[in-house]
Each structure stands twice: as structure tokens, then as C-alpha cells.
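K.L.:
I'd like to go over a predicted model; first the sequence, then the structure.
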Amino acid sequence: MSQKLAIGKLAILLASLSEEELAGFRPALQEVKYCQGKVGSMNMQKVISAVETAAKRNELIQDHLYRETHSLYHAILEGIEGVTRGKPAIGEMSRTVGLRFAIVRGRPYNEPQEGEWIAVAFYGTIGAPVKGAEHETVGLGINHI
């Protein structure tokens, strides 16, 4: 099984690059469904909800199908672990995040039986809730649907 489409790489690029910087990747984006968004909070549930809402509004998942919602949830949690360096907590630890996120759904393998996968990428800042006390962070989660 060779990989034909790097949905994780596309998600990271969508979350972190400007519209100008993304111009060269437009052909690859035609092969996937995707959306982008922003969230800033000290509340982890708000971060999760922002991504779930974007995925549903942009029809990347069908919320009446448990496997799709479940797959998205696990991709979100995996991405958050990257953002928070393995400790999925923000407000409880007096940290805040300001994140751009991207969700990409596609078929990363040549074999049709491998099905669709979903990637969630975060890029932004994390730190103490004091302006200027934050640093860059990134996280990526990928799960099969």
C-alpha cells in the first residue's frame, strides 16, 4: 500500500500558511474535502466544540453517523495532545490557546478498501493568559473513518 495523498501535511499547511503561501498547494486540495477555522480559549471543550461545529457546518462529517463523529473526536484529541505537549489541559493549568485549525477528509491510500481518513491540525500559540507570554505550538491528529 503506497500513500498517494498526505492529508496530514495538507491539514498542517492549511492551519499554518497564509492564503498566498497556500497557492501552490491548490491542486492537491481539489482531491479532498476541507475547512479551516480559528479558536481561542482557556476552555478545552470550546476548542473541541469549535472543530466539531466547523466539520458539521462544512459537511466534512455527517453527525448522525456515529463512526464519523467518533473518528473526528479522536483526531481532535490527538491534535490537542500535540498542542499541549501530551497533557490535554489548558485552563486547569492556567494556559490559554489561540489556534487556527484545519480539517481534511480524504483517501490517503491507493487501495479503495482503506477508505476515508480525517486529519485535524492546529497551529497557533499557547501560554500563560498574559499577552506576550505565549509561544508557538502545533498538533496533528489523523484517524480512519
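P.N.:
Everything's here; your move.
K.L.:
Please make it C-alpha for all contacts and neighbour counts, starting now.
P.N.:
Noted.
K.L.:
distance of N110 from V83?
P.N.:
When C-alpha to C-alpha, to the nearest Å is the yardstick, N110 and V83 sit 30 Å from each other.
K.L.:
which one of those two has more residues nearby?
P.N.:
A direct count of neighbours by other C-alpha atoms under 10 Å for N110 and V83 places V83 higher, at 26 against 13.
K.L.:
Tell me which residues touch that one, please.
P.N.:
Neighbouring residues of V83 by C-alpha atoms under 8 Å, 6 or more residues apart in numbering: 122-123, 126, 137-139.
K.L.:
Of those residues - the most surrounded one?
P.N.:
That'd be F122 among these, by other C-alpha under 10 Å, with 32 neighbours.
K.L.:
Got another one to weigh against that:
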Amino acid sequence: MALNKERRIGRHAVLLLLSDESEGELERLRQLDWIGCKGKVGSMEAHKVVAAIETAAKKNGIIQPDLYRESHALYHAIMEALHGVTRGQVQLGSVHRTVGLTFAVLRGNPYENAQEGDWIAVSLYGTIGAPVKGSEHEAIGLGVNHI
């Protein structure tokens, strides 16, 4: 059950997120039989961030919407990534803060053995702070979960 160094899904999700050449990065990841997408979301409500990422993952065929285990795995990866961005307190508007984030979602098998199955990674990067322009700072988060 060795984790292949070249197939670290969390690392690749962060690299995709920060890449200025997302299409080239996605094409390279497709050669590993992985699928991913990238998008943006801004909100004062955490559930809107979750919804935007879930919608992008479904629209891009990363998860099958009719399989609960896939939606559930994605949800946990999103929440783990949000914990990083919000420093452990997944609250936004209720404590007067907002986020402007770029996100990446990546699905694939990070192991040498194909029977290990797919994992999903969600990476978030952007700003968080008071809902006043100029009162924000950078933040990043990563969540990885098995499907």
C-alpha cells in the first residue's frame, strides 16, 4: 500500500490551484488518469462555498451526483480545506468575515495499487477577513478524503 511520491494528490491539488497554466496542469494530470477542475467563489456564508465547489465537481464529472459516498467524500474534503482557511472555526458571516477563494478539486488514485481506489482532494487559496475592502489577508487550506 505504498503511496507513490509522484502521485501525492494533495500536493497536486495545491499545484493546480496555484498554477497560472491550469489547462496544461489538468492535461498532465489526465495522463495519470485523474480528473480535476478549478473555480472561484466568494461569500460570507460557508454553505455557499460548499455549494459552489460541489456544483463544480458534479458539473465537471469529478463525482457522480447519484452516489452518496462520492458526495460525502467531497463534503469532508471541502470541510477539511475550509478548516485551514478559517483557522479551525468554519464560520464566516456570523462572525463578520468573508472569503474570496480560488478552489481546485482533484480525483485520482495516489497509490501504486489500483485496488486502493480513488481519493479526492480540495484545495483553497484566497483572502479572508472583515467584509471591508483592504481588511483581509491570505489563507490556504487542503482537504483529502478517500472515496
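P.N.:
Happy to help now that I have it. The structure displayed is predicted, hence computed values, not measured ones.
K.L.:
Drop the TM-score for these two in here.
P.N.:
Here the TM-score for the pair of chains, by TM-score structural alignment, normalised by the length of the first structure, is 0.93; 144 aligned residues with a C-alpha RMSD of 1.7 Å.
K.L.:
on that earlier part again, which of the contacts of V83 of the first structure fall in strands?
P.N.:
122-123, 126, 137-139 (DSSP state E).
K.L.:
Export the residues you listed to a markdown table and append columns for distance to H64 of the first structure.
P.N.:
Listed next are those as a markdown table, based on distance: C-alpha to C-alpha, whole Å:
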| residue | distance to H64 of the first structure |
| --- | --- |
| F122 | 25 |
| Y123 | 29 |
| I126 | 33 |
| T137 | 32 |
| V138 | 30 |
| G139 | 27 |
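K.L.:
rewinding a little: still touching in the second structure? Go through the contacts of V83 of the first structure.
P.N.:
Compared against the second structure with both residues aligned by TM-score structural alignment, their matches' C-alpha atoms under 8 Å, those retain 122-123, 126, 137-139.
K.L.:
Pick the one among the contacts of V83 of the first structure closest to E21 of the first structure.
P.N.:
Y123 (15.0 Å; C-alpha to C-alpha).
K.L.:
where exactly do the helices run in the first structure?
P.N.:
Here the first structure has its helices, by DSSP state H, at 7-16, 19-22, 26-29, 44-57, 66-83.
K.L.:
From the rest of the structure, what touches the third one?
P.N.:
With contacts defined as C-alpha under 8 Å, 6+ apart, helix 26-29 of the first structure is touched by 5, 10.
K.L.:
What residues sit buried inside it?
P.N.:
Buried residues in helix 26-29 of the first structure, counting neighbours by 16 or more other C-alpha atoms under 10 Å, are found at L29.
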